[in-house]
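In: Quick one, structure for this:
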Amino acid sequence: MVGREKFNAELHQVQNLMLELSNMAINTLNESIDYLLASDIEGALTVINNDIHINRMDEEINDRVILLIAKQQPVATDLRRLMVLIKAASDMERIGDYAVNIAKETIRIGKDEHIAPIHLLDEMRVKTIAMLKQILDAFMNEDIEEAKKIAKLDDEIDAMYGYAIKTLLSVGVEQPAQLSQITQLSFVCRYLERSADHATNMAERVLFLLKGKHYELNN
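Out: Below you'll find the model as predicted:
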């Protein structure tokens, strides 16, 4: 196998690992909200325990990319592609961390009845998961037009986040004894909003890869 073919084969392996990591992180985030809505403590514990797999895949992507750079000494677009892979893997690993944080809030709330309009979190979850899947497709396909659409979706999630927090605070005023749960659910909203921010980061990485310069999509 000649040098270029070997590079492409090893790059393809790293990209497949990135796809696996991303799907696991997105599915874990989705499940973490399922467990919250169902007050499923055992399910929340599985999210926490399984996070080690996401972390290990992120580390493996980093190791493989560094080895590829050392062995192949890529330049220009190839080097950007490898650096973008490392950063995008880090974005997805952080989404896995947010799923863990949501699971911890689920455990803190326990079996207590949800006194807030929990459907707002579910609506945020649906929009966020759709956004993450969309940017993953754009990232893997290096589709710059689809990547540009992510900023608008991020604005929509930001608006949903603002409305959810406002609603939670209103409930807190009416039921001050439930301030602890209100705080925990507010954190969950924040973790979803931050997950959407990482999708925007990945969109910006697609633009950097294909255009060779940095863009900020959420300004």
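In: C-alpha only now, for contacts and for neighbours.
Out: Will do.
In: Would you quantify the distance from the residue nearest the centre of the chain to Ile54?
Out: By C-alpha atoms, centre = their mean, the mean C-alpha position of the chain lies nearest to Ile95, the distance being 3.3 Å. To Ile54, Ile95 is 10 Å away according to C-alpha to C-alpha, to the nearest Å.
In: Skip the chain neighbours and tell me the closest residue to the residue nearest to the centre of the chain.
Out: In space, and not counting its chain neighbours, Ile95 is closest to Ser195: 5.6 Å by C-alpha to C-alpha, 6 or more residues apart in numbering.
In: Tell me the buried residues in the one helix or strand that neighbour maps to?
Out: Taking DSSP states H and E as the definition, Ser195 sits inside helix 179-211. For helix 179-211, the neighbour count (16 or more other C-alpha atoms under 10 Å) marks 179, 181-209 as buried.
In: run this one through as well so I can compare:
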Amino acid sequence: MPTRQKFDHELEDLRLKILTLGKMAEQQIALAVNSLINQDLELANSIVVKDLELNDLRADIEETCILLIATQQPFARDLRKLVAGFKISIYLERMGDLAVDLAKVSIRIGQEKLIKPLVDIPRMSGIVQEMIRIGLKAYVDEDCGAAAEMSLMDDEIDKIYSGVFGELKTIMMENPNNVTQANYLLFASRFLERLGDYCTNIAEEIVYICNGKRMDLNE
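Out: You can find the predicted model right below:
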């Protein structure tokens, strides 16, 4: 097999691994939020265990990137693809870690009656999951324009988080008995807000692949 063809094949294998990692992270987030909404402790614990698979796949992606850089000595756009792919895998693994943190919130709240209907947390999660899907497609298509869309979606998550923060603060002030659970729900909202930031970090890597420029889309 010609050298270029072999390298392209290896790049495609790398993309598939990153797509798999992204889908796993998205599923972990969805399940974590479901465990919180339904107070499903068994599901929450399964998310913690599943995270080990994400960690292993991220490590495999790292080894692949290092091997390709060492053996193929890519430059320009090819090198950017490897660097960006490696960084995207790190962000996706960290998103998996935040899904675990969400699951642990479910475990800590346990079967205690929820102090408020969980409306905004699923809304934030839905936007995050959509951002992941857009980001993964944009990564494959090298679609720089999708970065702007993801940034706007992150702004929406930030607005929802700000509203949740104010609501939970009021709940804590009105009834000190609700402080502990309100703090847990605040942590969950903060984790989702952070997930939106990681999605925009992925968008930044897509921009980097396209034009070699570093942009801060979290500003």
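In: re earlier: average offset of the helix holding Ser195 of structure 1 relative to structure 2?
Out: The superposed helix 179-211 of structure 1 is, by mean C-alpha distance after the TM-score superposition for structure 1, a mean 0.6 Å from where its aligned residues fall in structure 2.
In: Check stretch 48-59 of structure 1 too.
Out: Overall, stretch 48-59 of structure 1 averages 0.3 Å from its counterpart (mean C-alpha distance after the TM-score superposition for structure 1).
In: Residue range in structure 2 corresponding to that stretch, please.
Out: Aligned by TM-score structural alignment, stretch 48-59 of structure 1 corresponds to residues 48-59 of structure 2.
In: buried residues in the matching stretch?
Out: Within stretch 48-59 of structure 2, the residues that qualify as buried are 48, 51, 54-55, 57-59, counting by 16+ other C-alpha under 10 Å.
In: that older thread, which residue range of structure 2 does the helix holding Ser195 of structure 1 align onto?
Out: Alignment of helix 179-211 of structure 1 against structure 2: residues 179-211, by TM-score structural alignment.
In: And Gly110 of structure 1, how close does it get to Ser39 of structure 1?
Out: Counting by C-alpha to C-alpha, the gap between Gly110 of structure 1 and Ser39 of structure 1 amounts to 6 Å.
In: more crowded one of those two?
Out: When Gly110 of structure 1 and Ser39 are compared on other C-alpha atoms under 10 Å, the one with more neighbours turns out to be Ser39, at 20 against 15.
In: which residues touch the more buried one?
Out: Contact partners of Ser39 of structure 1, counting by C-alpha atoms under 8 Å, 6 or more residues apart in numbering, are 106, 109-112.
In: Let's verify it: helix, strand, or coil?
Out: coil (DSSP: H, G, I helix; E, B strand; the rest coil).
In: Translate it into the numbering of structure 2.
Out: With TM-score structural alignment as the criterion, Ser39 of structure 1 matches Gln39.
In: mean per-residue distance, the host helix or strand of Thr20 of structure 2 to structure 1?
Out: Assessed by DSSP H and E, Thr20 of structure 2 sits inside helix 3-37. On the superposed models, the aligned residues of structure 1 are on average 0.5 Å from helix 3-37 of structure 2, with distances taken as mean C-alpha distance after the TM-score superposition for structure 1.
In: and the gap between the residue lying closest to Ile29 of structure 2 once chain neighbours are set aside and Ala32 of structure 2?
Out: Setting aside the residues directly before and after it, Ile29 of structure 2 is nearest to Ala99 in space (C-alpha to C-alpha, 6+ apart), at 4.9 Å. Computed with C-alpha to C-alpha, the distance linking Ala99 of structure 2 and Ala32 of structure 2 is 6 Å.
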